[in-house]
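**Student:** My questions are about this predicted structure, shown below with the sequence.
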Amino acid sequence: MRYHPLLVALHWLSAVLVIATLFVGFGLLATMPNEAAGKIAILRWHMAGGMLILALTVIRLVVRWRTARPAAAPTGNMLLDRLATPAHYGLYLLIVLMVATGYATGILAGLPAIVFANSGDPLPRSFAAYPTFTAHFLLALLLAGLIAMHIVAALYHHVVLKDGLFRRMNFGRRS
């Protein structure tokens, strides 16, 4: 059995957006001083991406709860099998917390006016002054780690166990 096609589409779209947004955060925004030309434009993309990711995550949860899904894919290791469900819900939780801390940082730093309303005001000297930013950064590290473990687990199913796990999260007939 496969997951519902809408869930499949949301999974892969979310995966691309989350990885891209993490890349923008770690690879571009973190390395760029707040005075740099173009930072506001990149921040606009990052913030809009976060809002879109939250919307997709909420829709994914609703679709996941309302549609039939395949049985758990056992690994043969009781500990790994027990960690699978908390790890998947952990991804959802970390994404929601990432958006919440990003949103809180944006509000505290006055970013809606600067980034979306083009107020002309400068960005704060540093976002590190906001505790919510520190939480956002730490959650991003945790999310990146959990995504890496998710990818390793999927590859373990595909390469080692050869159990056809990827077919479940692909398009095609559901049964």
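**Tutor:** Received the coordinates, thanks.
**Student:** contacts, neighbours, all on C-alpha from now
**Tutor:** Will do.
**Student:** Remind me which helix or strand the residue nearest to Phe127 when sequence neighbours are not counted belongs to.
**Tutor:** Counting by Cα to Cα, 6 or more residues apart in numbering, the nearest residue to Phe127 once its immediate chain neighbours are dropped is Phe133, at 6.2 Å. Secondary structure from DSSP states H and E places Phe133 in helix 131-155.
**Student:** helices and strands around that helix, which ones?
**Tutor:** For helix 131-155, the packing partners by 3 or more Cα pairs under 8 Å, 6 or more residues apart in numbering; DSSP states H and E come out as helix 78-108.
**Student:** Count residues in the vicinity of Val62, would you?
**Tutor:** The tally of other residues near Val62 (other Cα atoms under 10 Å) stands at 12.
**Student:** structure B:
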Amino acid sequence: MSMKSTADRYGSIPLTLHWLSAGLILALIPMGFAMQGATGDVRLGLYRAHAMAGGLTGLLTLMRLVWWVVFDRKPKASRGASALQRLLAKTVHAGLYGIVLVLALSGIGLVATSGLSAALLTGDASLIPADLSDLPPRLAHGLMARLLVGLLILHVLGALYHHWIKRDGTLGRMLPQVR
């Protein structure tokens, strides 16, 4: 498989970046919600893992954007895709990229403005602020996380629609080729 995409298939670099990001995001969402009810060292461990995975996801997203702008071009739209479907796909993808970047930035802002950095760096769970809910980065982070869930549902439903209803090979273009 080529590192770059072809007219009808994604290359190994975009596939790897996509699936690494997807796996991290699918871990980050429940982890983020679980942090809210956790206490002590469990909460600290969740915050540390969430911050590291979130930062990595932000970096992978930046890498994906650079890859598409500088090194590669996306395959053509699926055969028979209407103008509305192409617009919806582009909107959902742009939303996913944008929201992930806002989540990374708001997460960094939250750590920087809340005092969480001391807890994360020292490993002292007692330094985690009791309530982060009123901080502007936390409000943005929570809203973006919920929007991300909605867009992920649309993304997955779109992939399944193409796979099971249209049967146009769209999902197969995003899976590694088995030889």
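**Tutor:** Alright, I've got the coordinates. As the structure is a computational prediction, the values presented were derived from the model and not from experiment.
**Student:** Got a TM-score for the pair?
**Tutor:** With the length set by TM-score structural alignment, normalised by the length of structure 1, the two chains reach a TM-score of 0.89; 170 aligned residues with a Cα RMSD of 1.8 Å.
**Student:** Structure 2: which residue goes with the residue nearest to Phe127 of structure 1?
**Tutor:** Under the alignment (TM-score structural alignment), Phe133 of structure 1 pairs with Arg138 of structure 2.
**Student:** thinking its match is in contact with Ile108, fair?
**Tutor:** No: using Cα atoms under 8 Å, Arg138 of structure 2 is not in contact with Ile108, being 10.1 Å away.
**Student:** More neighbours: the two, which one.
**Tutor:** With neighbours defined as other Cα under 10 Å, Arg138 of structure 2 and Ile108 compare such that Arg138 has more, 20 against 17.
**Student:** how deep is Leu138 of structure 1 tucked in, by neighbour count?
**Tutor:** Here the number of neighbours of Leu138 of structure 1 (other Cα under 10 Å) works out to 13.
**Student:** Enumerate every residue touching it.
**Tutor:** With contacts defined as Cα atoms under 8 Å, 6 or more residues apart in numbering, Leu138 of structure 1 has no neighbours.
**Student:** His150 of structure 1 now?
**Tutor:** By Cα under 8 Å, 6+ apart, the contact set of His150 of structure 1 is Ala87.
**Student:** From His157 of structure 1, how far off is it?
**Tutor:** According to Cα to Cα, to the nearest Å, His150 of structure 1 stands 11 Å off from His157 of structure 1.
**Student:** for Ala73 of structure 1, same thing?
**Tutor:** To His157 of structure 1, Ala73 of structure 1 is 9 Å away according to Cα to Cα.
**Student:** next one: Leu54 of structure 1
**Tutor:** Leu54 of structure 1 sits 28 Å away from His157 of structure 1, going by Cα to Cα.
**Student:** which of those two has more neighbours?
**Tutor:** Using other Cα under 10 Å as the criterion, Leu54 of structure 1 and His157 rank with Leu54 on top: 21 against 18.
**Student:** Tell me the counterpart of the more buried one in structure 2.
**Tutor:** Leu54 of structure 1 maps onto Gly58 in structure 2, by TM-score structural alignment.
**Student:** For that match, identify the helix or strand it belongs to.
**Tutor:** Following DSSP H and E, one finds Gly58 of structure 2 within helix 40-66.
**Student:** One more: Leu6 of structure 1?
**Tutor:** Per DSSP H and E, Leu6 of structure 1 falls inside helix 5-23.
**Student:** quick one: that helix aligns where in structure 2?
**Tutor:** Using TM-score structural alignment, helix 5-23 of structure 1 corresponds to residues 12-30 of structure 2.
**Student:** The matching stretch vs structure 1, average offset?
**Tutor:** In the superposition with structure 1, the average deviation recorded for stretch 12-30 of structure 2 is 0.6 Å (mean Cα distance after the TM-score superposition for structure 1).
**Student:** who touches stretch 40-54 of structure 1?
**Tutor:** Residues outside stretch 40-54 of structure 1 that contact it (Cα under 8 Å, 6+ apart) are 14, 17-18, 21, 24-25, 29, 95-96, 99, 102, 114-116, 123.
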